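> Next comes the sequence, and after it the predicted model I'd like to discuss.
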Amino acid sequence: MAVQPSQLASSDYTARHLSVLEGLEAVRKRPGMYIGSTDSRGLMHCLWEIIDNSVDEALAGFCNRIEVVLRADGSVEVLDDGRGIPVDVEPKTGLTGVEVVFTKLHAGGKFGGGSYTASGGLHGVGASVVNALSARLDVEVDRSSKVHRMSFRRGEPGTFAGEGPEATFTPFVDGSVLEIAGRAKRGVTGTRVRYWADRQIFLKDAAFSYDELVTRARQTTYLVPGLEIVLRDERDLDGSGVHEEKFRHEGGIGEFAEFLATDPPVTDVWRLQGTGKFTETVPVLDSRGHMTPTDVERECEVDVALRWGTGYDTEVRSFVNIIATPKGGTHISGFEAALLKSFRAVVTENARKLKFSAKDDKLEKDDVLEGLTAVVTVRLAEPQFEGQTKEVLGTNAVRGIVSRVVDRELTALLTSTKRTEKAQSALLLEKVVGAMRTRVTARQHKETQRRKNALETSSLPTKLKDCRSEDVERSELFIVEGDSALGTAKDARDSEFQALLPIRGKILNVQKASIADMLKNAECGAIIQVIGAGSGRTFELEAARYGKVILMTDADVDGAHIRTLLLTLFFRYMRPLVEAGRVYAAVPPLHRVEVIGQGRAKNEFVYTYSEPELHRLLSGLEKKGRRWKENIQRYKGLGEMDAAQLKETTMDPRHRTLRRVRMSDVAAAERVFELLMGNDVSPRKDFIVDGAARLDRERIDI
């Protein structure tokens, strides 16, 4: 039902606040312009705005500790030990600094220099936007040995007669009052902001994410060394009570890059630092209250931490004055351009050593970014962002400054004559050139990804026994161990949709080997070529020539080892195939029991797949009074089966059992592969020693 004007309390709408509410009413009407959305993402953005104001105090050197508390009543509180928001009267508006900050758009200490040389809250709208979108906001400021307090409802200052947003609210009419709520200890300063998000604005299911808070807090303490951030969740969502964590890091972005990296290193963490100046024309408010275009000289500080690892994934985090810019901007454009320029120049200079010729393709950006973990930070006054959400930096001059700093510093490292840096540079250049060759090879594979007709099959390995069907969803590729198994499998398969690719013995352990060595390995190359979707970063799942890839190895220790080596290849270079659930392991039987038929009935063959299953079968037969032939056949390998047996037990979709290889936890899988197949022997030795006591010796196939 619509509310009639006469139903509105006169105190809810006063002439004194027309100017204040005009601006904040625009925020309430179009919240998406300021916080991106009204779901959980927008709710978290409001919290970042308040936290960033405290972090700006830390950046300026006045704050050492920030505490963020998610209260059980749905509110959130942010406390810091900074200087505190100014409480004196601002001459132009006649309002206290607290009221200006929380009710005026584009008001704060980040305009025109003086208070902050570099800050995260750059538009002066953060606190006022959060205030406008809050059912209640309380702010307390410790300054001059006093505790100052003020409350707001949906952006309007006043007083609440009780706790929480439902308490009776009385707005100020004649003049706002910044209440003196008590005394603060001498020399103690700080700000406490507690607010309840307005559920008239935000969706019902919008909620604060503690995990996002943890990620942001950890990230911030890396970017501001020495700052301590305390997180406390009092909501008890999982029944475990109050949860509290503290974050503090002294190592800066170098330690952050080390934390983000997941693969073994090729280089140490390298720091690239420098500054640059540029002139910017900005409107400045003069003494008469007019905005006058003025040329202002700015300084931009660049600090980059980067390291390359053996993997092929790229992790680049970028920040402007500690504010994350997930969608990049001019600083990332300059960073990537400088990387490519430096590597192209150094690779050309070392062409003979790297066996790089003019016939080779030029290095591309992806070749250089492969395996890179980097943290790119710039600090400057009043950067230009695209939108209040600050996801993209738009200051054009930053591109050139970052590019020059990175090009100069990285080139110096890549051409350094110091023993450690020289050795790491050599490995890195080899990796980058190897990535380029992998890309070229993958492109060639991609060009031949479609099914070949009879005239074109010569481009695929001759040992591949392909199937006739071109239906990818139905087709299956069996990777089989050895020529003996191939001979039997050839007769056992359905050549309409089942293809066979034999491999000789144990393939290369690609967890230890370089990309170049992997590509030189005949077995690895054949597998990548037959699947036809490329490898590594350029792998395209849609181009895979088979719906299922089935690893069919012997049911013994060697077979398990070969299967592990194959899975390592798929995990590192064809991971999307595993993630899509298209890689399987065949399950061949271990035993064949010939059960003697009763009366004139023929003898029956029963297959079992493990020792316990065999014992259960024999016990069941014994209870039923059935007999079986002694000398139960124990299969040592696939080659011991005839074609009919292999088809019935392992290859016929109507009877076989397949184990799907899943990747429910990629991080855990990465750790296990590195433990079992990586270069570092000592953790693997510890794992074997620790597990020796749990080994069942009867299971060892001797």
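Noted; the coordinates are in hand.
> from here on, contacts and neighbour counts on C-alpha atoms
OK.
> C-terminal to the helix or strand that contains residue 620, what's the next element?
Element membership for residue 620 (DSSP states H and E) is helix 611-623. On the C-terminal side of helix 611-623, the closest following helix or strand by DSSP H and E is strand 633-634.
> Surely residue 592 is in a strand?
Yes - secondary structure of residue 592 (DSSP: H, G, I helix; E, B strand; the rest coil): part of a strand.
> which helices and strands does the helix or strand where residue 352 lies pack with?
For residue 352, the element it lies in under DSSP H and E is helix 351-354. Packing partners of helix 351-354 (3 or more C-alpha pairs under 8 Å, 6 or more residues apart in numbering; DSSP states H and E): helix 419-447.
> tell me which residues in the helix it packs on are buried?
421, 424-426, 428-443, 445-446 (16 or more other C-alpha atoms under 10 Å).
> same deal with stretch 453-468?
464-467.
> Let me see the ranges of the helices in the stretch 201-350 of the chain.
For the stretch 201-350 of the chain, the helices defined by DSSP state H, counting those that start in this stretch cover 210-223, 252-260, 330-349.
> alright, now check it against this:
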Amino acid sequence: MVTAEYSAHHLQVLEGLEAVRKRPGMYIGSTDSRGLMHCLWEIIDNSVDEALGGHGGRIDIVLHTDGSVEVRDRARGIPVDIEPRTGLSGIEVVFTKLHAGGKFGGGSYAASGGLHGVGASVVNALSERLDVEVDRGGKTWAMSFHRGEPGSFAGDAPDSAFSPFDKKSELRVVGKAPKGVTGTRIRYWADRQIFTKDASFNLEELEQRARQTAFLVPGLEIVIRDERPSTGSDGVVSTEPVETTYRFDGGISEFAEFLAPDAAVTDTWRLTGTGSFVETVPVLQPTGAMVPTEVQRECEVDVALRWGTGYETRVRSFVNIISTPKGGTHQQGFEVGLMKVLRSQVEQNARRLKVGNDKIDKDDILAGLTAVLTVRLPEPQFEGQTKEILGTPAARQIVSNVVAKELAARFASPKRDDKTQTSLLLDKVVSEMKARISARQHKETQRRKNALESSSLPAKLADCRTNDVDASELFIVEGDSALGTAKLARNSEYQALLPIRGKILNVQKASISDMLSNAECASIIQVIGAGSGRSFDLESARYGKIILMSDADVDGAHIRTLLLTLFFRYMRPLIDEGRVYAAVPPLHRVIVMNPGSKPNETIYTYSEQELHGLLAKLTKSGKRWQEPIQRYKGLGEMDADQLATTTMDRGGRLLRRVRMQDAEVAASVFELLMGNDVAPRKEFIIDSSDRLARERIDV
């Protein structure tokens, strides 16, 4: 009976998509949360491509409570007429045929992110259920799919009874669309036979990329609505939907300002231009043959850039809004154009800038630069399937020419503001060059001193004896009182101690010169021995682990934050390599009284929750403990044995490794909490005040 119902029609629909279900990783990378997000962006990018072409100014993304996700746009709508070669409706072709769509040179898209024509059909193949509705021609058309196969469901749930179409697919008319209204609505349930159990949509990642897309397509409004229940920091479950809207009319100029981590030296400059080139590509003829044909291409270049007071470089490059994190020919051309103009300007002003015979290099120019580079061109060539590197050769020269021409015009501008800013920029570039040359000379003339040879290290450093960097540990200790106890508690063979007095300088606000002249910051950099900033050399670091040991109170947390700010800003490779740790001293000492001559047992707890759990467990087992329970306010309250056992001894201590999983998020939080701009910090404190547990305030 089952065999009779399995018609040739089913084979026709599934023949391509069956490969997707067998090898999903080939199409979406993985079947965890990353693959789930990849599918979502395949659908969203189709709507974004419409917006790029000037169709539709809003995209809505809804994360439903039942695990499904819905994407709505107000663009042209997927075609509903019959595609002549397959005899299927446009909707069915898009969702069931691999390498089918409007982006293969048919004139529907001048520039798009989707190039392979597999996005919608792959998502369909990996969905337990997918529903699509299209407003077009005054009607609302609908179609449903089950794991890539068109048919009808008996109910609204994904596990409702499904009946595949037997002989011919049916595109249903389910309503009337207002006159002139077009658009597409797609809702799908990811197939849990394919994706891992813990795969879920990451709201933070979704918001980050939506923000990026809104910057790249000025005027496009992207609305994200999360209807899933969420658990707050206080453990309370909220069922209120969370809705966020992204729209930036300033485009990539606003994007560059958003990305910039430092105070500005120049305003955000916009460099735009176009160039044309001839490319030989295979073109599909009506007969079905592919014929190599020379076509004229247009490449649009749009760059927003600004220099800041720092030394970090942030260059984001995009091709038709596709991020190219590893660069490519467009980024090479951008750097060549910058080098050409700035080298020429430095040579012309060599006398005023006192550069002598020294030459600036690329790193001198890129220091403190924040730039967003976008190019738009039809059918870009990428190196590999991941689209991370642009390979179109002509883009290099076109971008270089546009950047050189526009930047040279800025330097030649008679406006007072332009003259002031270009002069400041040249001063910055030359100072970076001189700092680089000075650091290189210093490195060549100074050999690294080990712990026994060093005579210039601070007197307050209690160094270790070993010369084995990997085995050594530097404890940065809060206060002299804790230092005395720590000296007795440490293993002097491999544990070094450096005390700091109270709260160090907030380096997020301070200049480099202020930081270097601060005694505490300077001594930390000197003791670690690897330099700072752009000249930081991880290989020269004198210790394998840097451990921040501060009191377990609010002041201790503040000191730890200030120290982490110093490492984040000026010694970031240590954090990137996972060599910075925070010691976790205990909060309580509970002495459990044992009956008879059996010695009492000492148990340390590290949080209020852990303490209450321990006491409940002791009570249940009928054990007593000494009152009052000792609550450690600071490291100085411990004796040497207690500090060694709980915090310093490798056999029993607890360390929290500081990792840079997401440097961008971390940078924005550092700037919010520690930066110069007070208003966002005040707003953050007010908005977050309801999350604060008052009993945690140390007063």
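Arrived safely, thanks for sending. This one's a predicted model, so the numbers in the text were calculated from it and none came from an experiment.
> which residue numbers in the second structure go with the helix holding residue 620 of the first structure?
Alignment of helix 611-623 of the first structure against the second structure: no match, by TM-score structural alignment.
> Would you pull up how far that helix lies from the middle of the chain?
Centroid displacement of helix 611-623 of the first structure relative to its chain, using C-alpha atoms, centre = their mean, to the nearest Å, is 50 Å.
> Can you tell me the element residue 67 of the second structure falls in?
Here residue 67 of the second structure is assigned to no helix or strand, by DSSP H and E.
> Aligned against the first structure, show me the partner of it.
By TM-score structural alignment, residue 67 of the second structure lines up with residue 74 in the first structure.
> do the same with residue 199 of the second structure
Alignment note (TM-score structural alignment): residue 199 of the second structure maps to residue 206 of the first structure.
> check contacts around the nearest residue to its match once chain neighbours are set aside.
Closest residue to residue 206 of the first structure apart from its sequence neighbours, by C-alpha to C-alpha, 6 or more residues apart in numbering: residue 40 at 4.2 Å. For residue 40 of the first structure, the contacting residues are 203, 205-209, by C-alpha atoms under 8 Å, 6 or more residues apart in numbering.
> and of the helices of the stretch 201-350 of the first structure, who's closest to residue 243 of the first structure?
Ranking those by their distance to residue 243 of the first structure (criterion: C-alpha to C-alpha) puts helix 210-223 first, at 9.8 Å.
> and that closest one, what other elements does it pack with?
strand 228-233, strand 243-247, helix 252-260.
> Just give me the mean distance for the last one relative to the second structure.
In the superposition with the second structure, the average deviation recorded for helix 252-260 of the first structure is 1.1 Å (mean C-alpha distance after the TM-score superposition for the first structure).
> one step back: which one among the contacts of residue 40 of the first structure gets closest to residue 97 of the first structure?
Relative to residue 97 of the first structure, and with distances defined as C-alpha to C-alpha, the nearest of the contacts of residue 40 of the first structure is residue 208, at 28.7 Å.
> Run a quick neighbour tally on the closest one.
By other C-alpha atoms under 10 Å, the residues close to residue 208 of the first structure number 19.
> same check, this time on residue 487 of the first structure
14.
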